[in-house]
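Student: Pasting a predicted model and its sequence here:
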Amino acid sequence: MQARDIMITNVYTVKATDTLKDLLEIMVKNRIGGLPVVDDQGNLVGMVSDGDVLRFLAPKPFQIIDLYNAMYLEAETIEDVLQQKLDTPVKKIMTKRFILKLSPDEEFEKTIRLLSQHHYKKLPVVNEAGRVIGVISRGDLIFNISQKMIAQ
């Protein structure tokens, strides 16, 4: 079995210039935890996950900004953070380097190894031109593994 046999082809994507608000709307509406980030031609330029969003939005605790005068900044609230950060472009929080991706011809076993070794929740599948044509998630693998076991 190859990646093309198990990948989801109805892929939701965002562009690097889309805002965090746009990203959150797509994630919530479609109940997904991560998306490929693509350019105008659909080429993969990054990945963004719910973990990236949470790390970016995490309010900061009290901070000392001047040790000599012991000046403190108040802790941020989530409301403060959201007001300040919802218009942030996705490119500021996406993973840009060391993006693992699969070709549609990748074997099932290699897909399992990549997802388990690197602790990713999903991997994009790209064609020879670098365009995103699918996504494979942990859930997709578990489903296919269980189908193989049940079919025996």
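Tutor: Yep, it's here. In this text the structure is predicted, and so the values were computed from the model without any measurement.
Student: contacts and neighbour counts: CA atoms only from here.
Tutor: OK.
Student: Tell me who's in contact with the residue nearest to residue 39 when sequence neighbours are not counted.
Tutor: The spatial neighbour of residue 39 that comes closest, neighbours along the chain excluded (Cα to Cα, 6 or more residues apart in numbering), is residue 15 at 5.9 Å. Residues near residue 15 by Cα atoms under 8 Å, 6 or more residues apart in numbering: 37-40, 90.
Student: redo that, cut-off 6 Å
Tutor: Contacts of residue 15 were listed using Cα atoms under 6 Å, 6 or more residues apart in numbering, and they are 37-39.
Student: what about versus this one:
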Amino acid sequence: MRDLRISEIMTTHVVSVRDDASLSNIDWEMTLAEVRHIPVVDDAGHLLGLVSDRDLLRNIARAERSRLPVSYVMSAAPLTVRPDDPALAALEVLLTRKVGAVPVVDDAGHLIGIVTSTDFLNLAYRALRGIPIDAPHVKA
């Protein structure tokens, strides 16, 4: 397989939230978007953190916590990658940190995409099936 870049496999239509969004709101956003990770950004689109479905599960069960802002549970300053980085860089973060997503940012720290473990599973599926990488994604 040729040297893939992050830009070739990342998701660019990313659902994100502000750091003052409530945990119950984040839960709703994740359900609607069918995602397990949501980046947290400021008004200018700079990445502040990342919240996962596991972060929510640990905190939303208690009713009083569902009103807390996402900044209470998000992983602040998550490891990130750039679109021109090798795809292997994101995979190494996923495997070594045991996380399910890596935000993609530009040089100014603006969120421009996300790479998930699902993206790599899709890539493996394509490789095993002999499907070109630039063919439309398989929606599972």
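Tutor: That came in fine, so what should we check first? What you see is a predicted model, and the numbers here were worked out from it, not measured in a lab.
Student: what's the TM-score for these two chains?
Tutor: Here the TM-score for the pair of chains, by TM-score structural alignment, normalised by the length of structure 2, is 0.86; 128 aligned residues with a Cα RMSD of 1.4 Å.
Student: still on that earlier bit, going by distance to residue 96 of structure 1, which of the contacts of residue 15 of structure 1 wins?
Tutor: Of all the contacts of residue 15 of structure 1, residue 37 has the smallest distance to residue 96 of structure 1: 9.1 Å, by Cα to Cα.
Student: Looking for the alignment partner of the closest one in structure 2.
Tutor: Residue 37 of structure 1 maps onto residue 40 in structure 2 when the alignment is built from TM-score structural alignment.
Student: again with residue 140 of structure 1
Tutor: By TM-score structural alignment, residue 140 of structure 1 lines up with residue 119.
Student: Give me the distance between the spatially closest residue to that match that is not a sequence neighbour and residue 19 of structure 2.
Tutor: Closest residue to residue 119 of structure 2 apart from its sequence neighbours, by Cα to Cα, 6+ apart: residue 9 at 6.6 Å. The spacing between residue 9 of structure 2 and residue 19 of structure 2, counted by Cα to Cα, to the nearest Å, is 27 Å.
Student: ok, longest helix in structure 2?
Tutor: helix 117-129 (DSSP state H).
Student: quick one: contacts of that helix?
Tutor: With Cα under 6 Å, 6+ apart as the criterion, helix 117-129 of structure 2 contacts residue 100.
Student: For it, give me the average deviation versus structure 1.
Tutor: Its matched residues in structure 1 lie on average 1.4 Å from helix 117-129 of structure 2 after superposition (mean Cα distance after the TM-score superposition for structure 1).
Student: Which stretches in structure 1 count as strands?
Tutor: Assigned by DSSP state E, structure 1 shows strands spanning 14-15, 34-38, 44-49, 63-66, 71-73, 122-126, 132-137.
Student: Tabulate these (JSON lines), appending distance to residue 56 of structure 1.
Tutor: Putting these into JSON lines (distance: least, Cα to Cα, whole Å) gives the following:
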{"stretch": "strand 14-15", "distance to residue 56 of structure 1": "17"}
{"stretch": "strand 34-38", "distance to residue 56 of structure 1": "14"}
{"stretch": "strand 44-49", "distance to residue 56 of structure 1": "11"}
{"stretch": "strand 63-66", "distance to residue 56 of structure 1": "17"}
{"stretch": "strand 71-73", "distance to residue 56 of structure 1": "19"}
{"stretch": "strand 122-126", "distance to residue 56 of structure 1": "20"}
{"stretch": "strand 132-137", "distance to residue 56 of structure 1": "23"}
